Structure formats: structure tokens, C-alpha cells
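Participant: Could you work out the structure for the sequence below:
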Amino acid sequence: MDQLGVASLGCFARTLQLIVHEGLLSQHSVSDALANARKIVGHFKHLPLAYSRLEDIQVELNMQPKHLQQDVQTRWNSSQYMIESLIAQKRTLSAYTAEYDLRATLTANQWGLLEKASTVLAPFEMTTREVSASSASVADVIPIVFSVGKTRLIRGLRQDMKCTLLDAVNRRFNDVESEPLYSVATLLDPRYKDRYFTNADTLRLGKEALMAEVGKMEEVLKTTSETTASEPADKTPRTEALGTSTSSLGSIFDEILE
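Facilitator: The predicted structure follows:
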């Protein structure tokens, strides 16, 4: 990329993961609840008889037998899957503890905390998945940062947790609008244009950077037209209307604009 003269950008999905870890999962109350959650899952993972008893309870409660998900501490989204599996089995776990011992239990406060954490992590997990797709563009970055800044993705948290998470967002993405690759791509994307910029100065600089690129292209086209006879290009059929939000992320953006 350096030899091509193309500027590089950091991995946006990785930065989102760091934000989630620093802003939420590393908080003492959340990490304690997650530690107990791991012990509960570990209890059933290492004791087949315990899992068999849990499945019997699931059947008695007319629930589909499902295994609990074990997380990997280096991957925050696996913690989300573990929390979701525990919340789905809250009734069966309560019935199990009435008859059998567990290595650890979750207090009512910890259950509530994990439920709120799950609500917050779900959009981050969805966002990470979408920006990791082959169709993702750097144009998605500024709108995503904007939506997080508007707390659309982190509603439901206690105020102190919300502030910590927003602080991590601001620290990691403080200069995102100042990066020409992000600003120009966003301005050119018909879904976004200039709607998601939070700073008038960075928007102005972005437009100036865009016009500079247009000037460069005009010079290239002028030089090309002088040396080569050009033929009109065939029009490519459009398969999707521009500006139409078809993803979950798009629906979040639409809600903010409204």
C-alpha cells in the first residue's frame, strides 16, 4: 500500500472491540458478573451429569434443550453469546439451583447488569459483523461513530457506564472526521453525504479534500482525452436503489435522521 501511495487506516472492527472492552467489559461490576457466568457455564461443561439434569429441567419446562455457550476472554463477542445463552436459560438455572449446587450463582443485580450489557453488546456485535463484510466501505465509519455518539447503540446502561463507554468512543475516534479517506468516502456515499458530520470545520475540510480529488481526476481525464479516443461506457444495470437502507445498521441510521 505504501508503494502504491495509498494511505492506510487502522482496523475499524478491532477498534470497536477495544472500545467495548475498555468501556464496558473491563468495569469491575461487569467483570465480576462475567466471572460468575463463566463458572456457571464451566460447571455444566465439565460435568456431563449436571448437563443431563439441566436438559431434563428444560424438557419439564417445555423448553428446547440447548447448551450454554462458553466465552473466550480475548473475544468480546463470545462474551455476548455466553450472556445470551444464560439469559435464555434463566428459568432452568433457577430450577436447577433449587435442587443442586452450583460453583457460582448470579445475584439479582448481576442478572440485571448482564441483561443490560447484552442489550448494549448486541448492536456492537451487529455493527462489527457488518463492517467486516466484503461489501463494507470506509464510508460507514463516520455514520457509525456518529450513531454511537448519539447513544443510540448504548441506551439502557447506567449513566456511569454510558459515560465510560462514550469516553472510550471519543478517545478512539476523536479524529475520525479529520481523516480525508473517511470524510471524502462519506460525502460521496449517497446514503450518507454530509448528514453525519458533527463538526462544521471538519465537514468543510472534507468538502475541500473532495474538490481537490475532483480536480485531480479532471486533469487525468483531460490528459487521457487528448491522447486516446474514448468510447461511451455501457451502463451497468442497477440492482439496488441508492439510499435505501436494507440492513439493521441502515435502520439505525434512518431512525437517527428522523
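Participant: Every contact and neighbour count from this point should use C-alpha atoms.
Facilitator: Will do.
Participant: Please enumerate residues in contact with stretch 75-85?
Facilitator: With CA atoms under 8 Å, 6 or more residues apart in numbering as the contact definition, stretch 75-85 has outside contacts at 17, 20-21, 25, 34, 37, 67-73, 114-115, 118, 121-122, 125.
Participant: Check those residues for burial and list the buried ones.
Facilitator: The neighbour-count test (16 or more other CA atoms under 10 Å) applied to those identifies 17, 20-21, 25, 34, 37, 68-71, 114-115, 118, 121-122, 125 as buried.
Participant: this one as well, want them side by side:
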Amino acid sequence: MFQLPVGPDGVRKASCNACGKVYSANPKAGTSNMKRHIPKCFDIDEPGPPKKRAPLNQAMYREKLAMSIIKHNYPFSYVEHEGTRELHKFLHNDVNFITRNTAKSDVLRLYDREKTILKDALQKVTSKICLTTDLWSSITTDGFMALTAHYVDNDWVLRKKVLNFRAIPPPHSGSILAEHLINFLADWGIEKKVFTITLDNAKYNDVLVECLKSHLLLNDGLVCDGDFTHVRCSAHVLNLIVQAGLKIIEGAIEKVRESVKYVRGSAARKSKFAECIQQLSLQCGKHVRQDVVTRWNSTYLMLDCALAYRRAYARLALVDFNYKTFPSEEEWARVERIKRLLKPFYDITTLFSGSSYPTSNLYFQQVWKIQLCIEEEIHNADRVIQDMAKDMKTKFDKYWENYSMVLSFAIILDPWYKIKLVEYCFSKLNITKEQRETKLTSIFDGMHKLYNEYDIRTERMHRSSVVESSNVDVLDELDGFETFESQFRSVEREKSQLTMYLEEPAVNRSQELDILQYWKDNQGRYPQLVLMAHENENEMEEGLVEDIEALIPTYDNSNF
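Facilitator: Sure, this is the predicted structure:
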């Protein structure tokens, strides 16, 4: 402590040498207040001379505490736990404890701050925004609605942001859900930025989309009057197609399922099966998986693993007389064919589940592979596989007879393929020439319609910028002239951009290509096409797709 001169009030005072805090230093009053201050200002418990303790930033401490609650889903009462408080007091003696209500306020304040930042970022996005939404029910049957935005920012970086995860009381009709969705969009200020919305195939979603389109059209907020707004979730459609096929082959895979159940039924059986694997030197490294009947991809993984350990099951049948469900050679051959049929579906579902790369340009080719695979298996010599493929074809035709128009555009905007891949894919399908030409014309006309929309938008932006930069009033008599002239300029630009792009040789597929970087680099050459690419490439399917590996539990016990 440093003794200060006596002030006008005649009271003697002293200040702390470390922090400068002033205390009364009257000899008759004692020095207890100064002694209590020293442990707070210095680490006196450490060996050597006392060291100055850095003051605690209470605001930063509370923000970090709120962030930990959010990240780890802690209850707000976490801040009142005795162990938590003891730990924090040990780390810094100056910590001020807070209550659960204060923690809740801190979390909400942090949310509001981050929401404001994201809202400002969305306002600065020059392209349209693609949405995905879905309903989710908790274990207590409470309904929640999730809304996710997908967009390419002005630096050409793919972004995914969860905008809302809100409790939605029943009823969950399409019109009521649309009202909630419209309120979400208004809250974020993006009603006029919506390009597409991806949903699953629930019936109420058709009503939801129509209500949403009607509302957005009033504000002139949809591209091409909403013709391309509704996109069906590809992963959900895949699930419906495969589930239809699995109903036919349920008996064909029953022995495999029972074999897996038997092996996993006790620790002794697991040990015996592990010995069989070791004796046969099977080193595939797969886990023995039990499927979940509501998850078709888990059935695929179960069959894939069972085939890898086929010889181990055969050996188990020789050494364990209680094992009665070993499949016959004919049944194993059928399981092999089923697994081969399901593999493309599994691979494509995994591909569509990606969130760190564009998926829209992958859609057309992958759906075509599915259609080609189903058509081939319809002529399979195995009657069971035939019936499976026919039921899958029925589901395919219901949802994907006409591939999603807007997602078909994405493959044309992929400089690796362009329109030629669309023509090639249709030529390989079992359809007539007239059907093929009708499909191609439909996609090509849709592409031109979308291009013209962007051409008009670019022209409006250009005119707006010219008017804003000029102080000269525009004559009312010439208002129509700009529209008249733009029609001719639109045709010229179409020839110089869309047509030139399609006629330009495709990029060699042996070369690595970042599709977002390609369009970023070509902004000067194809300004209208760049706008289309900017929005088509952010058409994503995740948010409605669960991680494949997360559906099945993994085990650390050997191969189990």
C-alpha cells in the first residue's frame, strides 16, 4: 500500500500499489480492509514474492459460460451446481456467481446478437436463397419445425444456416405450417430472396407450397412465378423407392437377419464367432451389424457385412449345433444380388447427404443411374429380384418420372457435362425417341425461361444503378422505350451467353474442377449465367437427410 497525502476532508488514505484502489488509512480505524484486499489483488499462495493477479473480465466469463451451456446442452441450473462454482472459484477468486435465470438471459442475449449478425449477412447476399424444412417429433410427441437456408455468399462460399427450430402446436395442416413458414421468412427479411424450397413427400407439403407461393407472388418474390419453387427431397424419394422393394424380399433376407441376431445374442456366441473369423484370417474390418427395419440403409449394411463374413457363418454352423439359420448357397447368391442392387442407392444417399460441397449438379446423373439400374434388374433371371425391381419402378415413376426441372439445370451449368450428358442419359433409357425428345425440349425450354428471368433481373439492376447515379429526371414518355429495347437486347445476350456457353467445348473430365470457382472466374464472360449458377449450386438436400453412419451403432468389441 502507498500512503496518500491527507485530503481536504482530513481523512488519511492509501492506495494499492498493484491496482490503485484507494482505502482509508486512519491508524485508529485498523487495516482489516487492506488485508482483505491483498489476497484478491495478489497470488500470495504461490512461492516467492506476491504476484499481481490479473482482474477477471466478468462479461467475458459470463459469455463463455453461456456458450458452454449452448454447445453441450447443459441445463441452466448448471451454473448453480456446487461443484461448478467451486471449480470456477478455484480458477479465479474474483468470479461472481450467477443464477439460472441470469444464465438464461445471457444465452438469449447471445442468441439475439448472433441472429442480428446472420440477418445482416442474409441481407447482403445478392443471390436467391434455397430453403429446406421438415417436421420433427420429440419422444414426448411434441412437434417442431426446422427451417434451414442454403446459399452461396458473395465470396462464392457455400453456406448452410439453421434459421429456426420452433415448437409448432397441432394441427399440422399445410396451410397452418405455411403461415408459420411465412412468419419465419418475414422475421429474417428474406421473403423476396426465396428460390426453391425442398421438402419430403408428405401430402400436407403440397398444400404448404401452394400457400407459400401464393403469398410470395403477391410481393413479386418468386423466380418464374414459382414454376421451379417446389423440390422434392431426393433422399426421401430414394427411401420410398427402396422400402417398396424391401417389402418383396423380406423373406429372402430373413435367415441373414436371424444369423446376425444369433451371433449377437450372447457374449459366448460373439467370442465363438470371433474365433471363427480369426481361424479363417478374415481381415475385412467390418462390424457385425443388426439392421433396423425402418432404416433401409441399415439393412444394406447388414447384408454387406454378412457377405463379408459368409465363410465365418459357415464355420460357425459346423462347430455350433444350436445355430440353425445358416443360409443355403442359393440364398447367399440371392443376398449377393440384393446387395448389388441396393449399393447404388446407398452410395447416392450418402452422396446427397453431403453438406460441405454442392450437390445439385450431382442430382441428374445419380437419379439417372437409379432409373437405369432398376430397368436392368426388371429383366433379372431371379423372379424375386424381378418383383423387387418392378415395385421400385412403380415408386420411381410416381415421384421421378420427370426429373426435377430446376435440378436438371444444374447439370447443364456444370462445365464438365453441359447439355450433352442430358442427351446421353436419355438415350440409354428404355424410352421412345418421341419421349426422349419431349424430355429434352422440356428441360431446354425451362432453361431458357429461367435464363430470360435472370436476364430481365440483371437489366433492372443495371437500370436502377444508372438512375441512382444520375440526377437527371427520366421522362415519363420514354418509360416504355426501355422495356421495348430490353427485349431485343435480351435476345442478343442470350446468343452471346447461354448459346455460347453451350457451344463451348466442355472442360476435360480428367481435370480437377471446383464448380463454384469456375463460375466465380467467369463472371465477366457470363454475368446472367453466373447469377443462375450462383443460385442453382446452393440447391441442397441436407437437413432432411440423416447421417448414414449415425443410424447404426458401432461397437469396439472386436467385430461387434
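Participant: Fetch the TM-score of the aligned pair.
Facilitator: Overall, the chain-to-chain superposition scores 0.77 on the TM-score scale (TM-score structural alignment, normalised by the length of the first structure); 232 aligned residues with a CA RMSD of 3.0 Å.
Participant: So which of the buried ones among the contacts of stretch 75-85 of the first structure are in helices?
Facilitator: 17, 20, 34, 37, 114-115, 118, 121-122, 125 (DSSP state H).
Participant: Counting residues, which helix of the second structure comes out longest?
Facilitator: Across the second structure, the longest stretch assigned as helix under DSSP H is helix 433-468.
Participant: Past that helix, which element shows up next along the chain?
Facilitator: On the C-terminal side of helix 433-468 of the second structure, the closest following helix or strand by DSSP states H and E is helix 479-494.
Participant: So which bit of the first structure is that next one matched to?
Facilitator: Helix 479-494 of the second structure corresponds to no residue of the first structure when matched by TM-score structural alignment.
Participant: what helices or strands is that helix leaning on?
Facilitator: Packing contacts for helix 479-494 of the second structure, counted by 3 or more CA pairs under 8 Å, 6 or more residues apart in numbering; DSSP states H and E, involve helix 433-468.
Participant: how about a cut-off of 10 Å?
Facilitator: Helices and strands touching helix 479-494 of the second structure, by 3 or more CA pairs under 10 Å, 6 or more residues apart in numbering; DSSP states H and E, are helix 433-468, helix 500-503, helix 527-536.
Participant: Can you tell me which of those is most buried?
Facilitator: Ranked by mean neighbour count under mean count of other CA atoms under 10 Å, those are led by helix 527-536, which reaches a mean of 22.
Participant: What span of the first structure is it aligned with?
Facilitator: Under TM-score structural alignment, helix 527-536 of the second structure corresponds to no residues of the first structure.
Participant: got the contact list for the closest residue in space to Asp382 of the second structure that isn't next to it in sequence?
Facilitator: Once flanking residues are discounted, Asp382 of the second structure sits nearest to Arg334: 8.0 Å by CA to CA, 6 or more residues apart in numbering. Residues in contact with Arg334 of the second structure (CA atoms under 10 Å, 6 or more residues apart in numbering) are 249, 252-253, 328, 340, 382, 384-385.
Participant: In TSV: the residues you listed, plus distance to Lys119 of the second structure.
Facilitator: Output for those, formatted as TSV (distance: CA to CA, whole Å):
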residue	distance to Lys119 of the second structure
Ile249	50
Ala252	53
Ile253	51
Ser328	61
Arg340	47
Asp382	57
Val384	54
Ile385	52
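Participant: related to what we said a few turns ago, and the ones in helices among the buried ones among the contacts of stretch 75-85 of the first structure, which two are furthest apart?
Facilitator: Between any two of these, the greatest separation by CA to CA is 20.3 Å, found for Gln17 and Ala37.
Participant: Could you check how many residues crowd around Trp58 of the first structure?
Facilitator: No Trp there; residue 58 of the first structure is Gln. 20 (other CA atoms under 10 Å).
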